[in-house]
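sequence and predicted structure, then a few things I'm wondering about:
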Amino acid sequence: MVEYEYRMVTFGREESRSAVRQALTEHAEYGHWELWRVSLYLGGARKAVLRRRIIRVQRTA
């Protein structure tokens, strides 16, 4: 079964679209995160949920 770990990243309304895109790109490139969900709130804040697979090494006998 595939397991994931999750990370929530919140951006305020004062941050530009390009700054948000750059931050998410850096998480994806260097941390191996993938964008799972983005929520845009009424005040303009954005919440992004990132996920990445947990690779468990199974012991062999």
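That came in fine, so what should we check first?

rest of the way, CA atoms for contacts and neighbours
Fine.

give me the element the residue nearest in space to the middle of the chain is part of.
In the chain, the centroid-proximal residue (Cα atoms, centre = their mean) is residue 50; its distance is 2.1 Å. Assessed by DSSP states H and E, residue 50 sits inside strand 46-54.

use this one as the comparison:
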Amino acid sequence: MPEYEFVDVYVPRGVSRKDATRLLTDHAEYGHWELHRLSLLRDGSRKVRLRRRIIRQTRATW
């Protein structure tokens, strides 16, 4: 079963949808994050949880 690390991003109410999309696209493109969950809060802000897979490598013993 793959292991993931998570990061929470808070997008305030005044941020436009276009700017929020750009922010999340940058995280996905440069940090290799993918969208795990997006919550729209009552005040209009967004709470976004991103995840990326942790790749474990064993050391070579030579």
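Received the coordinates, thanks. What you see is a predicted model; the values in this text were computed from it and never measured.

wait, residue 27 of structure 1 sits on residue 35?
No - with contact defined as Cα atoms under 8 Å, residue 27 of structure 1 does not count as touching residue 35 (9.3 Å).

excluding its backbone neighbours, what's nearest residue 28 of structure 1?
With sequence-adjacent residues excluded and distances taken as Cα to Cα, 6 or more residues apart in numbering, residue 28 of structure 1 is closest to residue 34, at 5.8 Å.

which residues does the one you found contact?
By Cα atoms under 8 Å, 6 or more residues apart in numbering, residue 34 of structure 1 lies in contact with 28, 50-52.

shared with structure 2, which of those residues?
On the basis of both residues aligned by TM-score structural alignment, their matches' Cα atoms under 8 Å, what survives of those in structure 2 is 28, 50-52.

for the residues you listed, which one is nearest residue 3 of structure 1?
Set against residue 3 of structure 1, the nearest of those by Cα to Cα is residue 52 (8.5 Å).

remind me which helix or strand residue 15 of structure 1 belongs to.
Using DSSP H and E, residue 15 of structure 1 sits within no helix or strand.

not counting stretch 21-29 of structure 2 itself, show me its contacts.
33-34.

give me the mean distance between it and structure 1.
When structure 1 is superposed, stretch 21-29 of structure 2 averages 0.2 Å from its matched positions, counting by mean Cα distance after the TM-score superposition for structure 1.

so where is that stretch in structure 1?
Counting by TM-score structural alignment, stretch 21-29 of structure 2 lines up with residues 21-29 of structure 1.

that'll do, ta.
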